[in-house]
Every structure is written in structure tokens, then in C-alpha cells.
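Chemist: Curious how this folds, go ahead:
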Amino acid sequence: MTVLTKLMPPLSLLVFSSFLMCRFTLCEEKAPKIAIIGGGIGGASAAHYCRELFGKDTTIDLYEAEQVGGRLRTITIDGKKYDSGGTILHPRNFYMKNFTKMLELDTVDHKGGVLGIYDGKEFVFTGSKYSLVMLSKLLWRYGYDVIRLNFFIQDLLSKFSRIYDLQDQGMAFTSTSGLLKAMSPKFEEMTHISTKAALSEAGFSEKFIKELVGGALMSNYGQTTNVQGFVGSVSIAGAEPGLWSVEGGNNRVPEGLIKEAKVNLNMAVVTDITLTGKQYEVQYLNKDSSSPVKKAYDIVIIATPFHQDSKKVNFHGFPETPKTYQDFHRTVATYVRGVPNISKFGQQRLDDLPTAILVSNPNLIFNSIGLQRPVDKKYRNPDGTVDKSHPVYKVFSQEPLSDEQLGELFTTIDSKDVVDWMAYPHYKSSEKLLNFQLHDQMYYLNSIELAASCMETSAIGGRNVALLAYNRWFGIQGKIDNLPKTSGGKTEL
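Modeler: From the prediction side, this is the model:
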């Protein structure tokens, strides 16, 4: 027996012991403590994907200052509930569709409405609830722009959909710019020019941009075609048929995701985040307490927008203050149960009034007026329309409307409810996009809102920061800010 043979058992034991130690260490690393600040659709999707990636042994604490759902919430009027935040979803919103299916929630189709575009004096366009009639009217008013729009939207959605394949492959991006470029370099470029300029370059007419695109932007974001081109393009993507919402309210999605992810939900206000070595100390105030509480985490995901009207979070111990501030645009939604002043809009009968009134003139007192649908199917007709005997209209405006101003728009007002909030960023083509990664293991999910703010982009941002945290935690550098070889790195138009 050689000396080497005599040494084999001890060596084997040593190797095996080392293997066990490595396994034990990895198991320890697989269970980081994660804090998510914000319980809207972004924070809820981040919680869902963090649980999916890190496993059941990971501690996930979620902090929400007001109510789960964030900007997804409902308002009750005359015993019926209406969505008062994010209202309509696109048929190609894959994450929201998958969440709804996973949570076994029913959906409601948005159909049967009639579009009108008002310039302050008259309707420059009035559509139809019949698709063929609607198409013929669009072609008569806007000509080839209608065909061009279809190609534009399909091309946009095709490139946008690339993010789903990339995220399925575990790819993550440290910046919003990087995420947009991964879908298409053109997307990032569009954030540096106005929607008007981008669509003019694409061949759309001035009339089409002013009326149809401008009207959609005023309704969706309360802003004009001067906003950056990417968010303007996302806004007009809603022109496709098949729009939908969640039965009972879209807020049921974040509520269900948080419950499904089995997180520790804290109804509390986070006041401070302190960098202490490789961990983060989160200080918060519970709603029923005046004494602050501190807790240490390995990963922190900020999933609430920091704007001029938000609660301030103080950062301590960082080499430089993390860049999170966004200038948000004020949105006032006035819910009126009553009868519109049809004479103001040049109509003879209430039935002739469009159910969705967009404006092509940004100087009016309102941004849009829309007949609302209760979130419960039982209050809708079989064709998706609502009973006009007790109608509820939502009026979007830049500022709160006085009783005198509402009196111009309605002949009868049975009730009035107002939701006044900072709903979306103020979009400028000169705005620099923010990063998702603020520090080693601290992330700002809502940076994606400077590209475009909607339920689906928030869900995409939630999955991105979860993947980013996971890849950083386990040192998977090849899946951070890199395109997989299978794509050939080919993302150009």
C-alpha cells in the first residue's frame, strides 16, 4: 500500500466535509432578508417574483403606508364600486393577464362605448359602437393614418414583448435605459424627443397627432403631445380592441399577489434607510404607534414613487444620496352621478352623447369625460354597456373643478366625489431616466415610470428588480445588463 493510498480516506473525508460546509454556507446565503417598501402593483409583483426566485425560507417584509393596491383602488358611489386608479388593461398585458389567471379572478371586457373628440366648440370626430362603422369613420377623418397606426402599434407591441422572453431567461437591468434598449434601441431614443416629433417623423399627419393622439394623452396622462415619445406611443397602444379590467376591481391583483407570496405585511410608514456595512437598517412607524422601529435587511426594494407630494424617506450612510426624485403631474378625477349638459356638446339626446369624450384642446377646464362602468358584472348589460338611468361620469382635470364649472358640464348633479392625487410623472423629453439599482442591494422599482407609467410596466419593473436582486445575491453577472447569446444581441429595428 502506497503512502497516497493510505492518505485517501482522510482526504476523502476532508473533501466531503468541505462540500458540506459549502452547502451549508450556500443554504445560509439562499435566505436573505428582503424589505419591500410599497404595496401597489409594483411592490406586489416584486414580492411575488422574489418569493418565486428566493424560495419559501426567505423573509420578505412589505411596508405600506396607506392601503394595499397603491394607486389601484376603488371608490363606492350609490352602492356600486368603480375603479378610481388604473382602470383599463391591454390584451397584450401578459403579466397582468397571468396574475389574474393565477389568482383565479374574473375579467370584464370593455366594449360597447362610443368615442368622441371635442375641441371646445364641437365634436371634430364621433365614432360608433359598431367596429366597421367606426373604422369607416376613422378612415374618412384620418385617411391612411389609421392604417399606419395599426402597423405602428403592432411593431411597438412586438418589440415591447421582447422583455417577457428576456425576463423568462433571468435577464435583469440596472437602469431603465438598459431595459428599454434591450427591447429596442429606438425605445430609449424616443424618450429624448417629443411624441409630436416622433410621430411626425413616422409619417403621421398633424391633424391625427393633435386630435387622436393628443386626446388620448390628455385622458391617460393629463399632458400634451410635448411629452416624450415612448410614453406617447404607449398611450396610443390603447387604441386596440380587447381592453379589459378585473371583476371586482383591479386592486384585487396586488392584494392577491401579496397574500399569495406569504409576505409579512406591515401597515407602516418607512422614514429612514441607513447603510450599515453590507446591510440596510429600515426605520418605520406603525400606524398605531409613535415609537419608531428599526430592522436590518440584506436587500431593500423601494416600490413607491418619490415625488413632490410623497412622504419623505431619509437616507443615511451612503456615499451619495440615491437619486429617486420624480416630478409628478397632478391629476384630479371628479366622479359625478348626474346628467351631462348635452347642449354644451351640441347634442339633442343623451343617447347621442359619446360615452368617452376626449379633448383636442388642452386649454379646456377638463381633460376628458367618460361614462363609468361598475367593477361588478351584475351592474352591466350583457353587451358590456351600463344603465344610463343613474349614470356616473368621471371628469379628469388639471385642477379641482368648482361647482360653477361642473354646472357647465352637467345639468343635474346628484352626487360628487373627488380623487385628487399625483398619478403620473410629468413627462419631458429632456428628463434623464433613473436607475433601478441605487446601491449594492438597494433598488428603486419606480424608475420605470419615467419611461411609461401603467400597471404592466410596474409589473415588469417588479420582476426586473427581483431578478436583479437574485442575480446580485448569487453572483450571476452574466445575466445583468447583458443580452443572452440565443438572441444574438439583435434588438435593432
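Chemist: Only C-alpha atoms from now on, for both contacts and neighbour counts.
Modeler: Will do.
Chemist: What lies in contact with stretch 120-135?
Modeler: For stretch 120-135, the external contacting residues (Cα atoms under 8 Å, 6 or more residues apart in numbering) are 111-118, 137-138, 141, 345-346, 354, 359, 361, 364.
Chemist: Second chain to compare with the first, below:
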Amino acid sequence: MGHRAILPSSLHIFRMAPLLLLVALVPQLCTGQPGPPDPPGRIAVIGAGIGGSAVTYFLQQQFGPQVQIDVYEADRVGGRLATLTVNSQQYECGSPSMHSLNLHMQDFVKLLGLKHRKEVAGKSAIFNGENLVLEETDWYLLNLFRLWWHYGISFLRLQMWVEEVMEKFMRIYKYQAHEYAFSTIEGLLRSLGGDHFVNMTQKSVGESLQGIGVSQRFIDDVISAVMKASYGQSVSIPGFVGAMSLAGAQGNMWSIEGGNKLVCSGLLKLTKANVIHARVTAVSLHNTEKKHLYEVHYEQEGTLGSDFYDLVILAAPLHKAGYPITFLNLQPSLPEPMGPYHRVVTSIVHGYLNSSYFGFVDPKLFPFSSILSMDTPDAIFHSLESLCPVNVSVGFRRKPPQEAAVWRVLSQRPLDRKELKTLFKSYYSVQVIEWQAFPSYAAAGSSKSLPPIILHDGLYYLSGVEWAASSAEMSAVAAKNVALLAFNRWFGLNEKIDQQDLMHKLKTEL
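Modeler: Next up is the predicted model:
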């Protein structure tokens, strides 16, 4: 009897189990506790330079291949990674090379199956408008002796300073590998080098180097020439910008076979991004019951259009003349841009160099492939460089100085006929590109803050990082940071954002 009584009771309990489970879930259902959000359906990236193409790749890595990414580009894919054609050969007219420590760019090359271009050796010199003040030789020890003879140990102090900055900067790759992100540029810099890195964005490179005992003569002769060749600006540019540039000036540079722009087109093709060749005119906010939506308005071949997105990434300068973007319905309104972009003119000249202008009457004796100009009032160029084509054959050699070659001349304004005749005995062709290449750092004045990364809940600004330092790798670092930041904020992973003392944290975790 007892056994028969127990069995029906047990069956009754098992039949009641689904109901009991439902009762247990009712409080949670009634409180409306949300589950994890769905990933974004559509993302817009504005700009298809290295920043835009890199962030497209990193966004897909984070959110998965199902997310649709539209990339808007008003000009050309690649941005400042660009080439020009001379006599059926392509030559770099934008960013010519990358540093060996640029790990994101190195990864892109491997990922896309690209190759490093064969290095073609060449020597450099610095010109003061009348004479060559420093000449590189084929002998490393002789070069060191000349630097010591002219400038004492200033070059050693410079090297130690740059190496210290780069060693700390390299921490960013470990942070990003562990998916940590930063909501401000200052926060990112502070995580790498403390307040010192942030202060370097507010103090000039000239002041920074004087502070470590580099002589004024070395700054005037060498540092000013490197800054002019790199950014077309003086040693008044911020110290952090200068340190990044000087790291490149110390060698270990490389380029991509076929052109550096292949990274951009390759990443967009790899991600199957939808590239829309149109000029974005406005971004407007639309609030729905559940979330923000952003409408991107654009002009394409005279026709106006728009589309809606969950996230928008601005990978083009907000204040670049000629491409203004209006923001509608955003509260609070966006801060004023820090300043304009600096104009640099690139002239690709196919011709015979006038070596006598640099003190070599016999052109056969001219040994240099590049000349940097000191920052003098009468300087007609920033730098002058003999270019190799982007496809370098195995047996390629630079042309002898007495033969016509392709030269890249950087200057503040287009060269007039007299200036061209000063630099070249004769020439077959001149192609000119005017770039708004870099921020006009002097225009920022004594501003104590860098541009924001988060403009609105789902609106991010990638290109503001250029006010801290401008290079292809800095754009790639910023792209990875924005992708991680957008992902972590979307899914509420606050423990991965703006963490303090990350170096110690990662050491204890590992």
C-alpha cells in the first residue's frame, strides 16, 4: 500500500516540474531584466584610408562576419597611401614607408599575403640653403664620428629618448591583444607612459629635447630638417609627434611591394565591406524605443541619399577643408575642432637633378638619394628624394645621378618654374598633389585636451588620434582601439574599458 501511494505522488511532482520552473522564472520575466543585446546589424565607416580600412577589419573581427559594414569614401581608397604613374611605373607619392616596429601594419602584410619591397640602399644629407651641413657615408662608424664631431653626445641622448618612448608605446599591442580599450586618447597615452606621455602632447619637440640635454645646434640642424621632411612643420610640433617621427628617421623602414595602398584595398576586400564612393554630408540621430539609430546622409554623383546604422565610425578628419560633415540632433553638441590641417605639396618630377645647386658640379659625383632641408626662411623645399618604383625587380639599381630619375619633392607650396629650374637642369614631367596631410599643430596652440573618441553613444571619432601623432601605424592602433571600445561598450564589458595599471594587471593575470 505504501509503495503504491508513493508512486502516484512522485509522478505528480515530475508532472508539476515545468509549472514550477515557469513560476520560478515569473519574477525575472516581470522585472524585465534584459538578456545580452543583439550585435549591431549595420555599421557605417566614413573614410577608406588606413584608419577606415583597418577599423573595418577590426570591427568584423570583434562583432563577427554577419555584421554589414558600409565604407563611405569621397576620394580614393587608401587616402594618403597613394601612388602616381610615371612612364608606366607607379611610385609612392604619399606615406613612403613604415617602421619595423609597426606591428599592426606587419600583421596586415602577412594576413593579406603581401610582401616587403626589396630595399634599395641610398644615402642622405642635410642642406641649409647654401651648403650640405651633414652627409651620410657608407661607413657606419664614420657616420657616428661625424655626428659626435659636430654635435657631441646629443645624438646619443636623442636615441635613448626615442628608444624609451618606443619601448613604452609597444605596450599597446599587449593591451589590445587582451581586448582592453580606452575611451579617450589621453587615457590611452597615460596607460602607456603615464602623465609624461600626455605632457609630451602639450610640450614641443624642441623643448622636450632641450630638457634631456640635446644641443640647440643639433635641434636646428638635424631635428628641424626631419620635422620639415615628415610633417612640413617646425620643431614647435608636440614632443610625442616628434618622437614617433624620429623613430622612423633612425632606420629599419620598409615598404610594400606593389604599393602601400594595397593594405587598404586588401582589408576592405577581405572583409567584403560595401564600399560606397560618395561624400558624406551629415549624420543625424534618430531615437527609437529600444536604441539610437544614426542616419548617414551622402551625395553620390549629384544624387542625395541616406541610410540607417547602429554604429558610425568617423575615420576622416572632421575639420578637413572641403569635406564638412554636419551633425544633427546630437545632445550635447560636438566640441569645436582643434584646428585645421596643414597643407603639404608633393611634386613628382621626372628629370635631371641640378647637383651643382648642392655643391657637386660633376653630377656623376653626387652620392645622395635624399636631401633634407633645414628650417630656413628661404628654403624652397622640405625634402628631395629619388624614388624607386613600387615594383622593384631583383636586379634593380638606382639610376646614376647624371641620368634622369623620378624625384619626390615636398614643399610648403607648389614650386614655380624658377624653383623647378633651380633644383633640376631639365625635366620631362611634373605631377603635383596638394595634401591636407597632417594636423596644423601650431594652430592647436596651448590646448590642454585632445579630440574625443566618443562623440555620442554609438558615434566614434578615430582620426582625432592624429593630434597626438600622425602615421599609418597610429591610425591602425586607433582603429583597433575604436573597434574594441565599440564592442566592449555595446555588450557592457566595462571591465575592459579604461582600466588602470594595466601592465601590473596583465603580469598578475599571466
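Chemist: still on that earlier bit, select from the contacts of stretch 120-135 of the first structure every entry located in helices.
Modeler: 137-138, 141 (DSSP state H).
Chemist: I'd like to know which of the residues you listed is nearest to residue 17 of the first structure.
Modeler: residue 138 (74.0 Å; Cα to Cα).
Chemist: nearest spatial neighbour of the closest one, skipping sequence neighbours?
Modeler: residue 146 (6.6 Å; Cα to Cα, 6 or more residues apart in numbering).
Chemist: what about the one you found, how many residues close to it?
Modeler: Residues contacting residue 146 of the first structure under the criterion other Cα atoms under 10 Å number 18.
Chemist: That one falls within a strand, correct?
Modeler: No - according to DSSP: H, G, I helix; E, B strand; the rest coil, residue 146 of the first structure belongs to no strand; its state is helix.
Chemist: Doesn't residue 181 of the first structure lie inside a helix?
Modeler: Yes - Residue 181 of the first structure sits within a helix when classified using three-state DSSP.
Chemist: circling back: of the ones in helices among the contacts of stretch 120-135 of the first structure - the most surrounded one?
Modeler: Counting by other Cα under 10 Å, top hit in those: residue 138 with 21 neighbours.
Chemist: Relative to residue 116 of the first structure, how far out is the residue nearest to residue 138 of the first structure?
Modeler: Note on residue 146 of the first structure: its distance to residue 116 of the first structure, by Cα to Cα, to the nearest Å, is 16 Å.
Chemist: Could you give the number of residues near residue 18 of the second structure?
Modeler: 11.
Chemist: The first structure: which residue goes with that one?
Modeler: Aligned counterpart of residue 18 of the second structure in the first structure: residue 9 (TM-score structural alignment).
Chemist: Then residue 463 of the second structure?
Modeler: By TM-score structural alignment, residue 463 of the second structure lines up with residue 446.
Chemist: One more: residue 323 of the second structure?
Modeler: Aligned partner of residue 323 of the second structure by TM-score structural alignment: residue 311.
Chemist: Could you do residue 486 of the second structure as well?
Modeler: Residue 486 of the second structure maps onto residue 469 in the first structure, by TM-score structural alignment.
Chemist: Excluding sequence neighbours, find me the nearest residue to that match.
Modeler: That would be residue 441: by Cα to Cα, 6+ apart, it lies 6.5 Å from residue 469 of the first structure.
Chemist: The one you found and residue 419 of the first structure, how far apart?
Modeler: Residue 441 of the first structure is 35 Å from residue 419 of the first structure, by Cα to Cα.
Chemist: Just want to know which of the two has more residues nearby.
Modeler: Neighbour comparison, residue 441 of the first structure and residue 419: the larger count goes to residue 441, with 21 against 15 (by other Cα under 10 Å).
Chemist: Do I have it right that the more buried one meets residue 299?
Modeler: Yes - counting by Cα atoms under 8 Å, residue 441 of the first structure touches residue 299, with 5.1 Å between them.
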